[in-house]
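Enquirer: the sequence and its predicted three-dimensional model are supplied below.
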Amino acid sequence: MKISQIKIKRAFDFVISILLLIVFFPVFFIVAIGIKVDGGPVFFLQDRIGEKGTTFRIIKFRTMVENAENLGEGLIVRNESDIRITAIGKVLRKTSLDELPQLINIIMGDMSIVGPRPPVTYHPYKGYENYPDWAKKRFEVKPGITGLAQVKVRNSATWSTRMKIDKQYVEKFSIWLDLKILILTIRAMFYKETYTGE
């Protein structure tokens, strides 16, 4: 992986995240008020495993009732009819607006716009050290808001399958691949498509 491309990627992430936060600030404000009116905290904070196995706290808009991961099916959300999802949460999840606060994670240097999604610290393996060596490849880059696995299979595949796609992303990483994933992500938001190519 070329250092020059990593530096370009980081600069792109930082600048775009700042601009998006400015552009979406009114939306950010309205969503925060809506969640607060619905009751409970505005943000959902959770420890995730990031680059090189380090732990960081991801920031998202709360879309489910408090303590949801310890209720019902835990981390599994089979569909939007899950009773743990709040009324405004359904809208946020459908439009992906719940991901907006992760721009703060990007500015802080914990995440990137494109990269493997960061898993919780206890699933699918308990802690970074318990991942098989081949799967640790996905942690060689910063985790992202979107990634190759998201545009290929979204959440329909097993963790093992997604990690293999993440490994493929790391091995084939380039700025052009990131741009392609971004375009496919935006298209999928409107057309609900998935990417089936390499």
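Expert: Thanks, I have the structure now. Numbering: from 1, shown residues only.

Enquirer: C-alpha from now on. contacts and neighbour counts both.
Expert: OK.

Enquirer: tell me which residue lies farthest from the centre of this structure.
Expert: Relative to the C-alpha centroid of the chain, counting by Cα atoms, centre = their mean, residue 37 is the outermost residue, at 25.4 Å.

Enquirer: end to end, how far does stretch 119-128 reach?
Expert: Taking Cα to Cα, to the nearest Å, stretch 119-128 runs 10 Å from one end to the other.

Enquirer: list the buried residues for that stretch?
Expert: 119, 120, 121, 127, 128 (16 or more other Cα atoms under 10 Å).

Enquirer: ok, stretch 19-31 next?
Expert: Buried-residue list, stretch 19-31, by 16+ other Cα under 10 Å: 21, 28, 31.

Enquirer: tell me which element the most centrally placed residue in the chain is part of?
Expert: Nearest residue to the geometric centre of the chain (Cα atoms, centre = their mean): residue 145, 3.4 Å. Assigned by DSSP states H and E, residue 145 belongs to strand 144-146.

Enquirer: hmm, who's touching that strand?
Expert: Strand 144-146 is contacted from outside by 99, 102, 111-118, 181-182, 185, using Cα atoms under 8 Å, 6 or more residues apart in numbering.

Enquirer: the same query, at a cut-off of 10 Å, please.
Expert: For strand 144-146, contacts defined as Cα atoms under 10 Å, 6 or more residues apart in numbering pick out 50, 99-100, 102-103, 105-106, 110-118, 154, 178, 181-182, 184-185.

Enquirer: same check on stretch 69-85?
Expert: With Cα under 10 Å, 6+ apart, stretch 69-85 has contacts from 62-68, 86, 89-91, 93-94, 120, 123, 155-156.

Enquirer: didn't residue 100 look like it was pressed against residue 32?
Expert: No. Using Cα atoms under 10 Å, residue 100 is not in contact with residue 32; the gap is 11.2 Å.

Enquirer: below is structure B, check it against A:
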Amino acid sequence: MYMKIKRLIDIILSLIGLVALSPIFLILIIAIKLDSRGQVLFKQKRIGIHKNHFNILKFRTMRIDTPMDTPTHLLENPKQYITNMGRILRKTSLDELPQIWNIFVGQMSIIGPRPALWNQYDLIKERDLYGANDVPPGLTGWAQINGRDELPIKEKAKLDGEYVEKLSFWMDVKCFFGTILSVAKRDGVVEGGTGVRQEVSNAKVSNSSEK
């Protein structure tokens, strides 16, 4: 029952968002075009509900010569590909705004597990263990307010599973306002990184053993 209400909320809020944020969209479009060559929007094949594929929309933050379909953390020196405007968009999460359209047409939800790349087989497999591939992917979610880029894949999938288990209106409200706080504080944003929390932890263990 809640999933039908959730979809209705997505349609209403995404429509309001498209209209209300149109001036910001226009400003960002102009800024991106002035900053670097290439299209304003970036399309990328992602995993949707029941592992169906769809094209996620983002404002382009990287140069047009960036290798395609490669997660940022797998690029060699990913910072070299990020444009000046792209750095601002990523730090503020404004690059995600075009996904409001993905939400409006039903490919995504406002709250849910972040959609994996079609070739992130390890993450997709881990999410299968928790049923996290059987709900609509989201603009933001439980994992995003509990670590974001810092999370190793297994922990991220476990948090996505926790969201599915506790899926409710109040869980979505908690994720929504938690996201606002995380974006304001820029928590868990690591350019070109994933699993950083685990790497830091391992480094601490290594340093302790050397003493």
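Expert: Here it is on my side, so go on. From a predicted model like this one, the values you see are computed outputs, not experimental measurements.

Enquirer: ok, back up a step: in structure 2, what residues pair with the strand holding residue 145 of structure 1?
Expert: Mapped onto structure 2 using TM-score structural alignment, strand 144-146 of structure 1 spans residues 138-140.

Enquirer: average offset between that stretch and structure 1?
Expert: With mean Cα distance after the TM-score superposition for structure 1, stretch 138-140 of structure 2 departs from structure 1 by a mean of 0.5 Å once superposed.

Enquirer: re the thing from before, please enumerate the shared neighbours of residue 100 and residue 32 of structure 1.
Expert: residue 61.

Enquirer: of those two, who's got more company?
Expert: Neighbour count, other Cα atoms under 10 Å: between residue 100 of structure 1 and residue 32, residue 100 has more, with 21 against 17.

Enquirer: show me what the more buried one lines up with in structure 2.
Expert: By TM-score structural alignment, residue 100 of structure 1 lines up with residue 97.

Enquirer: work out for me the element the closest residue to that match other than its chain neighbours sits within.
Expert: Closest residue to residue 97 of structure 2 apart from its sequence neighbours, by Cα to Cα, 6 or more residues apart in numbering: residue 58 at 6.8 Å. Assigned by DSSP H and E, residue 58 of structure 2 belongs to strand 53-59.

Enquirer: next SSE downstream of that strand?
Expert: That would be, after strand 53-59 of structure 2 and using DSSP H and E, helix 84-92.

Enquirer: in that following helix, which residues are buried?
Expert: 85, 86, 87, 89, 90, 91.

Enquirer: and for stretch 64-73 of structure 2?
Expert: 64, 71, 72, 73.

Enquirer: quick revisit: quick check: the match of residue 100 of structure 1 touching residue 25?
Expert: Yes. Here residue 97 of structure 2 lies in contact with residue 25, judged by Cα under 10 Å, at a distance of 8.2 Å.

Enquirer: OK, contacts around the nearest residue to residue 142 of structure 1 once chain neighbours are set aside?
Expert: Leaving aside its chain neighbours, residue 142 of structure 1 sits nearest to residue 51 (4.7 Å; criterion: Cα to Cα, 6+ apart). By Cα under 10 Å, 6+ apart, the contact set of residue 51 of structure 1 is 110, 111, 116, 118, 136, 137, 138, 139, 140, 141, 142, 143.

Enquirer: just the closest of those residues to residue 6 of structure 1, please.
Expert: residue 141 (9.1 Å; Cα to Cα).

Enquirer: since we're on the closest one, how many residues are nearby?
Expert: 22.

Enquirer: go on, residue 80 of structure 2?
Expert: Neighbours around residue 80 of structure 2, by other Cα under 10 Å: 11.

Enquirer: and if you look at residue 116 of structure 1?
Expert: 30.

Enquirer: mind checking what it lines up with in structure 2?
Expert: So, by TM-score structural alignment, residue 116 of structure 1 is matched to residue 113.

Enquirer: skipping adjacent residues, who's closest to its match in space?
Expert: Nearest non-adjacent residue to residue 113 of structure 2, counting by Cα to Cα, 6+ apart: residue 137, 4.9 Å away.

Enquirer: from what I can see that neighbour touches residue 115, true?
Expert: Yes. Assessed by Cα under 10 Å, residue 137 of structure 2 is found in contact with residue 115 at 5.1 Å.

Enquirer: where along structure 2 do the strands fall?
Expert: Using DSSP state E, the strands of structure 2 run over 41-47, 53-59, 109-111, 138-140.

Enquirer: which one of the ones you listed lies nearest to residue 197 of structure 2?
Expert: strand 138-140 (19.4 Å).

Enquirer: contacting residues for the nearest residue to residue 159 of structure 2 once chain neighbours are set aside?
Expert: Nearest residue to residue 159 of structure 2, sequence neighbours excluded (Cα to Cα, 6+ apart): residue 143, at 5.4 Å. Applying Cα under 10 Å, 6+ apart, we find residue 143 of structure 2 in contact with 112-114, 149, 151, 155-163, 175.
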